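> missing the sequence, but the structure's below:
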């Protein structure tokens, strides 16, 4: 007991010396917060583009103030270090986020701190304008199911863009673009599989139930997308008017592509797989931003389905010219007589897929578009 009393006296001694003549209780120095609560519930707000941008602006202003006080020159222009396609290709885009039914999809984008302008490319040779507004675009197509969420933000303000329309299309697992192909085959133009339009919600998010796309010679595995602003929705569930503010392509991790291609019917495709880093358009798109989707498995592996998401930073003042291959009407597809397919020798050929698959036409088209993208990017840099 004597030893215990001595230890208590020694522990209390510093407190008595620090506050001579004051009888403050010891527990007062161990005061607890009035309310025990973390800020985890604020993660959505703290990770919002607006919050992040404002935080960066405030902290950056303080750093500039301190550097000026020390006599350093301060560059007033924000420094953004662009990514390059090789570093982008090395990123593992598989997310540890759990995707649940009915969740707020905007929470998936919390790890997208930046909102850079997504690279704009050509719409490609197989765009059909006027597709229906619908979420599920699979039409019973065989392949790996994938829900794709695309968030649209203004790259200058980092504000989300509601009431836009996102238009996507892609090849199927066995390498055809349903709804487009030989203009002499009327049945081809009746298809709408893996094509559709969705509006962005109040968080700027549009989502589709689609399939993981297949690969073909000359191009990396990809999905095409257009963002429409100011378009009018009609009673027949289609759009007219508006302007194309963004035309882009979406890509996937090479490891994910390899895993997907082991499954049927993808494994029946004997064409060589084009690596992302060897795709001219991927190089153009990934030299500046990251056009590869984040994703999460729905089940144990890719065969049971994917949830994928990506953010588009767009310039809302942009209006991109378009020359579709065909137009979707109430009576089916109608070829555009001045479109890219009609201009091909023999009217396209190919009998149901992208014409000229075996002859490297896809590669030549990609290289042509890549040169066009580079030239436009240089003009944009000069203008800024």
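Here it is on my side, so go on. All values derive from a computational prediction rather than experimental measurement.
> drop to CA atoms for contacts and neighbour counts, all remaining ones
Will do.
> What segments of the chain are helices?
2-18, 43-46, 49-69, 85-90, 254-260, 280-286, 361-383 (DSSP state H).
> Second structure follows, compare the two:
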């Protein structure tokens, strides 16, 4: 489904489940002219050095409506869930994947029940959270390219694996990359430990079957450590052409 048609469907009410899954799928994008690898695989040649660019993924269907309004590191807004500290490093694939300072990094993800703020009251998400802004935030990378967010471990919803959305802009506001962060799965993983919160994992869509991640997550898979008692720590490095 083209994004403009999907957004139009939000205005007219309920959207069918197949429409939601289509909207959550990969966007058709113009290949990165730098020559970056933008899908599965472990390496890609881009810019002046050899390094990997994060794949471009869909921003919808629940992007932050006014991202510049939520400059903050703690994005919980009182939402309950297991503590998650997310350390995201942004590198410049046009400069040998050197750390990219001064980049604007927006993240957003669903709550423990699988709901997003700023949306709802439709067939796609029955709970109405249009007037709140939990689990959304923006930070600016330091000299080491790093931003850190305090959040909760994301829940899940039908058709999608556990994930976090990321949109990276230049210091001047130019969009550099829209991508998503995937989580390790299986025995001993944080996904297994959290076990879908109260929902459990019955009906959960694994990375391999997810319509965003099924072509490979090697460039989007975070390292996640910790436990449900003291919280989890997520770390990932994402390359963008700047």
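Looks like it came in fine. Note that the structure is a prediction, hence the values are computed from the model and not measured.
> want to throw the helices of structure 1 into JSON lines with mean neighbour count?
Below are the helices of structure 1 laid out as JSON lines (neighbours: other C-alpha atoms under 10 Å):
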{"stretch": "helix 2-18", "mean neighbour count": "11"}
{"stretch": "helix 43-46", "mean neighbour count": "14"}
{"stretch": "helix 49-69", "mean neighbour count": "14"}
{"stretch": "helix 85-90", "mean neighbour count": "16"}
{"stretch": "helix 254-260", "mean neighbour count": "16"}
{"stretch": "helix 280-286", "mean neighbour count": "24"}
{"stretch": "helix 361-383", "mean neighbour count": "15"}
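> Could you export these as a markdown table, including distance to residue 163 of structure 1?
Below are the helices of structure 1 laid out as a markdown table (distance: least, C-alpha to C-alpha, whole Å):
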| stretch | distance to residue 163 of structure 1 |
| --- | --- |
| helix 2-18 | 64 |
| helix 43-46 | 22 |
| helix 49-69 | 18 |
| helix 85-90 | 30 |
| helix 254-260 | 32 |
| helix 280-286 | 25 |
| helix 361-383 | 27 |
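> Residue 144 of structure 1 -> structure 2?
By TM-score structural alignment, residue 144 of structure 1 lines up with residue 82 in structure 2.
> count of residues packed around its match?
Other residues near residue 82 of structure 2 come to 19 when the count uses other C-alpha atoms under 10 Å.
> and if you look at residue 332 of structure 1?
15.
> residue contacts, it?
By C-alpha atoms under 8 Å, 6 or more residues apart in numbering, the contact set of residue 332 of structure 1 is 189, 190.
> How about residue 117 of structure 1?
Residue 117 of structure 1 neighbours (C-alpha under 8 Å, 6+ apart): 155, 289, 312, 313, 314, 315.
> Wait, the last one touches residue 152, no?
Meaning residue 315 of structure 1. No: counting by C-alpha atoms under 8 Å, residue 315 of structure 1 does not reach residue 152; the two are 10.2 Å apart.
> Work out which residue lies at the spatial centre of structure 2.
residue 165 (1.7 Å; C-alpha atoms, centre = their mean).
> Counterpart of that residue over in structure 1?
That one, residue 165 of structure 2, aligns with residue 224 by TM-score structural alignment.
> residue contacts, that match?
Neighbours of residue 224 of structure 1 in contact, by C-alpha under 8 Å, 6+ apart: 123, 168, 169, 170, 247, 248, 249, 250.
> Tell me how far residue 136 of structure 1 lies from residue 194 of structure 1.
Applying C-alpha to C-alpha, to the nearest Å, the value for residue 136 of structure 1 to residue 194 of structure 1 is 9 Å.
> Give the intersection of the neighbour lists for those two.
residue 210.
> quick one: which of those two has more around it?
residue 194 (26 against 19).
> Now check that one against structure 2: what is it aligned to?
So residue 194 of structure 1 corresponds to residue 135, using TM-score structural alignment.
> didn't that match look like it was pressed against residue 72?
No: at 10.5 Å, residue 135 of structure 2 does not count as touching residue 72 under the criterion of C-alpha under 8 Å.
> hang on, the earlier thing: so what's the match of residue 144 of structure 1 up against?
152, 153, 194, 228, 229, 231, 232.
> quick one: it from residue 180 of structure 2, how far?
Distance from residue 82 of structure 2 to residue 180 of structure 2, by C-alpha to C-alpha: 20 Å.
> How about residue 231 of structure 2?
For residue 231 of structure 2 relative to residue 180 of structure 2 (C-alpha to C-alpha), the value is 21 Å.
> Neighbour count: these two, which is higher?
Using other C-alpha under 10 Å as the criterion, residue 231 of structure 2 and residue 180 rank with residue 180 on top: 26 against 16.
> Contacts only, for the aligned partner of that one in structure 1.
Residue 180 of structure 2 maps onto residue 249 in structure 1, with residues paired by TM-score structural alignment. Shown in contact with residue 249 of structure 1 (C-alpha under 8 Å, 6+ apart): 121, 222, 223, 224, 225, 291.
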